[in-house]
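1. sequence? don't have it. structure:
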């Protein structure tokens, strides 16, 4: 049996492939070693795999946010070893998940636009170039976090139309000091800021909102995609909720910049399952 997991800060998608090539699905909370210690990670794993905790897994492939450092990889590996001590365990960063899922064994640029953002140049085997994301404070251009920050800047600087501001106030019922309190004292501010993405999407026809989103995607492509060797000759793929739901705007930006945007999918787990399925 094979266990595959793709995890962000908010949720984990699990896929189980049995000896008959039957695929089973499970979902749990997110597993990010920057936010959870070993005991918290184990608890999420056990809850997500409650029906499969005694399964004889031979291979485990985990792809997760926060798994770029050897220390964090080892933390995740140790947790899996407690659950499945006889399995071969491979821990990778979520960027490799996107690349393998989107590009398979072909060369291309893989991008993540979700709660956060990232990108890489993939040669069909591994990542050969990576523009650093810089995270939710310094980077994350085009992400839900980035859109949330830009929207709130407009909100506080009185740039929004009266109608948009009133609808925002009615929907969220927050005073300005509540918003700032939540940003600067929330245990995961990136998730709080990203939570405004749905409201932004609902009001995409507003000229200012559309321009804000367009500029965010343009900035992502210029600062990330256009830094890679031969980027103009390669297919550029996207995964993540923001890329998926804002696809029309994203493709417009790509066309305006001469970028060959190919696949846009909401998440990488289906592509990863196909990548790891025994041939």
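-> Perfect, thanks for sending it. In this text the structure is predicted, and so the values were computed from the model without any measurement.
2. Please count neighbours and contacts with C-alpha atoms only from this point.
-> Fine.
3. Distance check, the spatially closest residue to residue 30 that is not a sequence neighbour against residue 32.
-> Closest residue in space to residue 30, ignoring its immediate chain neighbours: residue 11 at 3.7 Å, by CA to CA, 6 or more residues apart in numbering. As judged by CA to CA, to the nearest Å, residue 11 and residue 32 stand 10 Å apart.
4. Check residue 18 too.
-> Separation of residue 18 from residue 32 (CA to CA): 27 Å.
5. neighbour-wise, which of these two wins?
-> More neighbours sit around residue 32 than around the other of residue 18 and residue 32, counting by other CA atoms under 10 Å; the figures are 22 against 16.
6. in the stretch 151-279 of the chain, which spans are helices?
-> Along the stretch 151-279 of the chain, the segments classed as helices by DSSP state H, counting those that start in this stretch run 162-172, 176-185, 189-194, 197-202, 207-223, 241-245, 247-257, 269-276.
7. Counting neighbours, what do you get for the residue lying closest to residue 135 once chain neighbours are set aside?
-> Using CA to CA, 6+ apart and skipping the chain neighbours, the partner closest in space to residue 135 is residue 116 (7.2 Å). The burial count assigned to residue 116 is 26, neighbours taken as other CA under 10 Å.
8. List the contacts of residue 116.
-> With CA atoms under 8 Å, 6 or more residues apart in numbering as the criterion, the residues that contact residue 116 are 135-136, 140-141, 143-146, 190.
9. quick one: which of the residues you listed is nearest to residue 212?
-> Of all the contacts of residue 116, the one with the least separation from residue 212 (CA to CA) is residue 146, at 10.4 Å.
10. So what touches stretch 212-230?
-> Applying CA under 8 Å, 6+ apart, the external contacts of stretch 212-230 come out as 109, 118-121, 129, 131, 140-142, 146-147, 150-151, 231-232, 249-250, 253-254.
11. hold the first one in mind and look at this next one:
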């Protein structure tokens, strides 16, 4: 039995490849080594139903947020080994998941456009180049927090169409003080800012909301994709809710920038399953 995991801070999508070739799936709690200790992750795993298959698990491929640094990878590995001691465990980060899920064994540029944003140049085997992921304060162009932040700035300064502003007030019952409290005093400000993207997407037929996505995607291309060698001649693939639910705008922006937008998926778990099946 092989376990494949795509994990974020809030949830983990598991795919189980059984010895007879059948595939099943499971959604469990999320793991992020930046916020959890190895012992805490181990405890959560022991409460999951997957623990019932301990003796059958031969390999675990775990892709997770916060799993880029070697010490963080080791923490996750030890947590998994404590539950699946007889398994071979491999840990990698979410950018590798995006590359393998969308590019498979072929070269291409893989991008993440979710709450945040990230990208890499992939040669079909390994990541050969990346751009800085500066986070929601200094970067994340094209991601939900970046788009939501621009929306909130325009709201505060009354620089959006009045009907969009009124619709936002009716929907969210907020004011400048409420916004600033969430951004500066409450936990997870990036999630808060990104939460407005659903509203913006629902109104993307309006030129203002369409423009928020379009200009943000253009900023992402300029800061990321266009800085990779020979980017014009490579397929550019995307993972993440912002890319998936606004794929029409994303493809238009890519076309205008001379970029070959190819695969756009919401999450990588299905592609990761196919990737590892091909290695069997």
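-> Good, I have the coordinates. Nothing here was measured: the structure is a model prediction, and the numbers come from that model.
12. distance from the centroid: which residue in structure 2 tops it?
-> Note on structure 2: the largest C-alpha distance from the chain mean falls to residue 162, namely 32.4 Å (CA atoms, centre = their mean).
13. and residue 120 of structure 2, which of the three is it?
-> Residue 120 of structure 2 falls in the strand class when you classify it by DSSP: H, G, I helix; E, B strand; the rest coil.
14. burial measure for the closest residue to it other than its chain neighbours, as a count.
-> In space, and not counting its chain neighbours, residue 120 of structure 2 is closest to residue 130: 4.4 Å by CA to CA, 6+ apart. By the measure other CA under 10 Å, the count of residues near residue 130 of structure 2 is 18.
15. what residues are up against residue 130 of structure 2?
-> Shown here is residue 130 of structure 2, whose contacts under the criterion CA under 8 Å, 6+ apart are 119-121.
16. Quick check: of these, which lies closest to residue 176 of structure 2?
-> Closest to residue 176 of structure 2 out of the contacts of residue 130 of structure 2 is residue 119 (33.1 Å), distances taken as CA to CA.
17. Next, count neighbours for that closest one.
-> By the other CA under 10 Å criterion, the neighbourhood of residue 119 of structure 2 contains 29 residues.
18. Roughly how far does it sit from residue 137 of structure 2?
-> Applying CA to CA, the value for residue 119 of structure 2 to residue 137 of structure 2 is 17 Å.
19. try residue 98 of structure 2
-> 23 Å.
20. quick one, which of the two is more surrounded?
-> Taking neighbours as other CA under 10 Å, residue 98 of structure 2 and residue 137 compare with residue 98 leading, 30 against 11.
21. just to confirm, which helix or strand has the more buried one in it?
-> Remark: residue 98 of structure 2 resides in helix 94-103, with elements defined by DSSP states H and E.
22. ok, back up a step: now that we have the contacts of residue 116 of structure 1, which of them are buried?
-> The neighbour count (16 or more other CA atoms under 10 Å) marks 136, 140-141, 143-146, 190 as buried among the contacts of residue 116 of structure 1.
23. These in strands, which ones?
-> For those, not one is inside strands, with DSSP state E as the criterion.
24. among the residues you listed, which two are most distant?
-> 141 and 190 (12.6 Å).
25. Please identify the residue in structure 2 that aligns with residue 60 of structure 1.
-> Aligned by TM-score structural alignment, residue 60 of structure 1 pairs with residue 60 of structure 2.
26. isn't there a strand covering that match?
-> Yes: remark: residue 60 of structure 2 belongs to a strand, assigned using three-state DSSP.
27. Contacts only, for it.
-> The contact partners of residue 60 of structure 2, taken as CA under 8 Å, 6+ apart, are 2-5, 87-90.
28. change it to 6 Å
-> Contacts were defined as CA atoms under 6 Å, 6 or more residues apart in numbering; by that measure residue 60 of structure 2 touches 2-4, 89.
29. and what of residue 12 of structure 1?
-> 6, 27-30.
30. residue range for the helix or strand hosting it in structure 2?
-> When secondary structure is defined by DSSP H and E, residue 12 of structure 1 falls within strand 11-17. Per TM-score structural alignment, the counterpart of strand 11-17 of structure 1 in structure 2 is residues 11-17.
31. Distance check, the match of residue 60 of structure 1 against residue 102 of structure 2.
-> Taking CA to CA as the measure, residue 60 of structure 2 and residue 102 of structure 2 are separated by 20 Å.
32. One more: residue 124 of structure 2?
-> Taken as CA to CA, the span from residue 124 of structure 2 to residue 102 of structure 2 is 10 Å.
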